[in-house]
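> Please find the sequence and the predicted model below.
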Amino acid sequence: MPFSDCDTLQHVADVVSKSSKSKKAVIIEDGDEKYYVWKELVRKFEVKGTTNDTRRNSGIGRPGSARTKENIDVIDRVITETPQKSVRRASNDLSKFTSYVSRNEELRNIPTRFELTVPPLDLRELTEERLCQIIRVIPPSMKSIIPGHILQVSHPVSSFNEPNRKVLEKPEVLAVLNTGYRKTYRVCCIPNTNQFYVCGDTKTIRHMNTEGSIMEEIITKSGYTPYDLTVTREGHLVYTDLKNRSINRQKNGKIECLLRLEGWIPRAICRISTHDVLVIMTTDDCKRSEIVRYCTSTTTRTQYNDNGKPIYFDPDFVTENKNLDFVVSNSNTKTVMVVDKEGKFRFNYNGNLKKSFSPRGVATENMCNILIADRDNHVIHIIDQNGQFLRYIDTCNLHKPYDLSTDSSDMLFVTECDSGIVKQIKYLE
């Protein structure tokens, strides 16, 4: 390569900077040209208006004055030719008196007059939007991805995905927290705190900490049990509501509806690294399912594989791995599916026990390993990011583990659906 990596990046930055300055000069020059055209157009309108005024004025005066002058000339000529004048000139011809015909009626008619109304000035409003359409929109910069390469180093470098913390031989239960529900369903840790949100078989979502204290209770707007919940990067609660087909957020003590669907039911939800929200949606008849990434202005849908066949069949849980893969759990097909960030299929995991696999909640951690709650077998599976089985968590007296969530330090929170409790488990060294 002619440049080192740093030199290459600096070169690219210089090219972009020069290109930006060049485009700025073009924009200024284009603006000057459009301003000249505008001024010339105004001048032409001004000249045209003056010409029209002259024509109108001449059109008003000439016909009337010419007709009037013609009538005056006729009157003078008639007066000159009247019999009385002839008598004065010593004429003895009586026939001139008897043949005289008066032209008073003819000459009494006044020529047609004009009433001119000045037309109103019709100035068209020029809005900023219309002006932008005239000038055109400056296109955004285009970013192309150039394949990278591996740097040659003289000493080993630890990869982000390389495990540097081992799974404990005997994971430890740090806390058993009573949620107050008869059945406990979903749990989601709040980033960089010892707090979490949990929901169960009522319309109330509870904000709790690892001491077991209930810090806040949030009642859903519909009065219906929430299906799933997640937490934004800022710590705001977001939940899905099957009753009114909505996605809702609690902020500053108030619940606001972010989205309401028609023909679709929002189910599982999770926050992802791009600040977007990932939602599993199912049609009313449960025959179609999609994973939709919602952001501020657009949505991205994933539903078919490369062969045009549906990927998902009524999935229940979803989460994003640290490598940006999406992990989807489906209790009906007894499968955990992993797709990449573009929605392309990577692999399926169908369990590693002789017993039937019953996957429920899924979670990931900082080493990109995937944790799966196996409800009916009362264990948690741990697999790596490529689907390779690592081990079970089966020594924490788990009973029907249902949902999972990991906090910023990779502590594991597990809901037990029939016992109404959340367990905090330390499973890494």
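Looks like it came in fine.

> C-alpha only now, for contacts and for neighbours.
Will do.

> Excluding chain neighbours, give the residue nearest to residue 336 in space.
residue 329 (4.5 Å; C-alpha to C-alpha, 6 or more residues apart in numbering).

> now do residue 206
Here the residue nearest residue 206, using C-alpha to C-alpha, 6+ apart, is residue 217, at 4.7 Å.

> putting a second one here so we can go through both:
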Amino acid sequence: MDPRRSAQDLLRCQLCDTPVPPLYCGICHIHQNIHLCKACVGDHLLDESSEHNVVPFDKRGLTTKCQKHSTKVCELYCEECDISICATCVSSEHKGHEFTEILKYFEDKKDAIQKDFQKLQKSINPKYQEIVSHISVQKADLNKNSQKLTSAINKHGEDLHTEVDIIIKNPISNLDEMDLKQLAVLNKQENEIKLIISKIVQCTTDLEKLLNSNDINLVTAYKSRNTKFRKLPPKLKVSLPSFTPQKINKEQLYEQFCSLSSFSRNIEAHDNTMDAPGADTSASYKSLIDEPRIVKDINTDCGIQNCLCSVSCLSDERIWTSGSDSIMRLYNLQGELMKSVKTKSGTWPGDIAVAESGYLVYTDYEDSFINMVKNTEMQTLIKLQGWKPRNVCCTSSDDLLVVMNNDDGRKAKVVRYSGFREKQTIEFNDKGQPLYSARDIKYIKENTNLDTCVADWAAGAVVVVNQAGKLRFTFTGPPSSTKTPFNPRGIATDSQSRILVADWDNNRIHKTDKDGQFLRFIDNCNLQNPWGLCVDARYNLIVAESERGKLKKIQYCN
């Protein structure tokens, strides 16, 4: 090849100089770049000085030479020695060892890397971010409490006039000192956690590079670091000081002016098995507030003509909706329509859900399809035979839970799908009796403790089974309810495994704990015919008002 041309034509056949050859010798490339056109492959294979493995150019890197036998290709992976080997090695130093086909081992490693990447990105890192967020809340509470106490101290000091000005400064000074100490502790933990988060981000970046690499040596040498990150730092629980005014006695002014309790800190260990069922590192952070409040009130294009039925959060700022027409709509919090998608069949969707990947999944009752909207493309995930899909949810493990009726409407069941594969069927209790009523809507959610929760409208109950499909409890409304019967519609769950259920007939939301114990209502937000529910990442409840076609974003916990 003319050296002057080599800079212009980077890839040429090693034998005939044909530009852009489509093939590649995966063994000879170790010593030199062997790019081959189809016409020259035969001549290259005649060279018996070494073995050859000619592959398409885009498959390069998937072969490697044996470290012991330089003319041999590694076809196996010795799991005992943790090394790639050739067939000759099997009968020598690796005799009797356990082997895996090298490409299968490569793919298994890729899968493991993908899982680590997803856990870091979707589970571990968010939990660290959540802890940092909690620290920010505590810092704000500390500041708010300090302002409140300072105001109370000053108010009490006004009654003592100028003779107690010096005394007033004393507890305030103590409070400031406590704040400084407390802030120092909170800032220290915050900085430590942020340092770990930066390491997680770097690890995620490294894993992305590995996922995009075909370098078998780099990929097979990968060792997971997720175990190191799974052990969360201790949880810092602050007990805020309080101010107690005393009756004024000038003779004992210094003792009687006030008492200021000292701050305290309780360090609680996190549940470090982050992947364990029901693990919840943030349960104490998000207590219910006494008076839920409306954060946003959003009008949609549904309403008088089209009932608004289902909602699912794409993010904190964007919400998918569906109703009794064939259009699924994506809104932002300003009520602007960001996107609209028509169902494949032209009939209204039974239900919608957002998958972990961010794609929209919906059920088509008439066609017996479960479809996915990926960007602008429509893809059928599951085609049912003899059954029709009603409602659907996506789980934390990216499975699908689908409520369905058989074609004659006499049976109902819940089926869990992993990809296209049916993984679990939930239909009967331990006595062989049906768990669910035969007809009508049944909204479904998986709880953080991996319970499956179904709001069964026709049965007037929320039916909850555990991970194995065994009945845990049914909730039929609070015992003291004197209004119309409980007919649940939409259902949502939060990070504390609390269950929130739309009571359409009574214009309110029921809240229970994970064991079905009634906690309280949300009935102060002027709700009208609440139907679909979802909880966003900031623990706000999104309510679809079916008749008015409105979305209400409600803060119900801290």
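The structure has been received and is ready for your questions. From a predicted model like this one, the values you see are computed outputs, not experimental measurements.

> Give the aligned equivalent of the residue nearest to residue 206 of the first structure in the second structure.
By TM-score structural alignment, residue 217 of the first structure lines up with residue 340 in the second structure.

> Assess the claim that its match and residue 329 are in contact.
Yes - between residue 340 of the second structure and residue 329 there is a contact under C-alpha atoms under 8 Å: 4.4 Å.

> Please enumerate the shared neighbours of these two.
With C-alpha atoms under 8 Å, 6 or more residues apart in numbering applied, the contact sets of residue 340 of the second structure and residue 329 do not overlap.

> To which residue of the second structure is the residue nearest to residue 336 of the first structure aligned?
That one, residue 329 of the first structure, aligns with residue 455 by TM-score structural alignment.

> which ones are touching its match?
442-444, 461-463, 488-491, 501 are the contacts of residue 455 of the second structure under C-alpha under 8 Å, 6+ apart.

> go again using 6 Å as the cut-off
By C-alpha atoms under 6 Å, 6 or more residues apart in numbering, the residues touching residue 455 of the second structure are 442-443, 462, 488.

> mind checking what residue 301 of the first structure lines up with in the second structure?
In the second structure, the residue matched to residue 301 of the first structure (TM-score structural alignment) is residue 425.

> nope, residue 205 of the first structure is what I was after
Using TM-score structural alignment, residue 205 of the first structure pairs with residue 328 in the second structure.

> and that match, that's in a strand?
Yes - per DSSP: H, G, I helix; E, B strand; the rest coil, residue 328 of the second structure lies within a strand segment.

> circling back: surely the match of residue 301 of the first structure meets residue 415?
Yes - the criterion here is C-alpha atoms under 6 Å, and residue 425 of the second structure meets it with residue 415 at 4.5 Å.

> For the two, indicate the residue with more neighbours.
When neighbours are counted by other C-alpha atoms under 10 Å, residue 415 comes out ahead of the other of residue 425 of the second structure and residue 415, with 18 against 15.

> wait, the more buried one sits on residue 402?
Yes - in this structure, residue 415 of the second structure is within contact of residue 402 by C-alpha under 6 Å, at 5.3 Å.

> Wait, the match of residue 205 of the first structure touches residue 312, no?
No - using C-alpha under 6 Å, residue 328 of the second structure is not in contact with residue 312; the gap is 10.9 Å.

> With neighbour numbers in mind, choose between the two.
Neighbour comparison, residue 328 of the second structure and residue 312: the larger count goes to residue 312, with 26 against 23 (by other C-alpha under 10 Å).

> May I ask which helix or strand encompasses that one?
Here residue 312 of the second structure is covered by strand 308-313, with elements defined by DSSP states H and E.

> got a list of contacts for that strand?
Residues contacting strand 308-313 of the second structure (C-alpha under 6 Å, 6+ apart): 302, 319-323, 353, 531-532, 534, 536, 546, 549.
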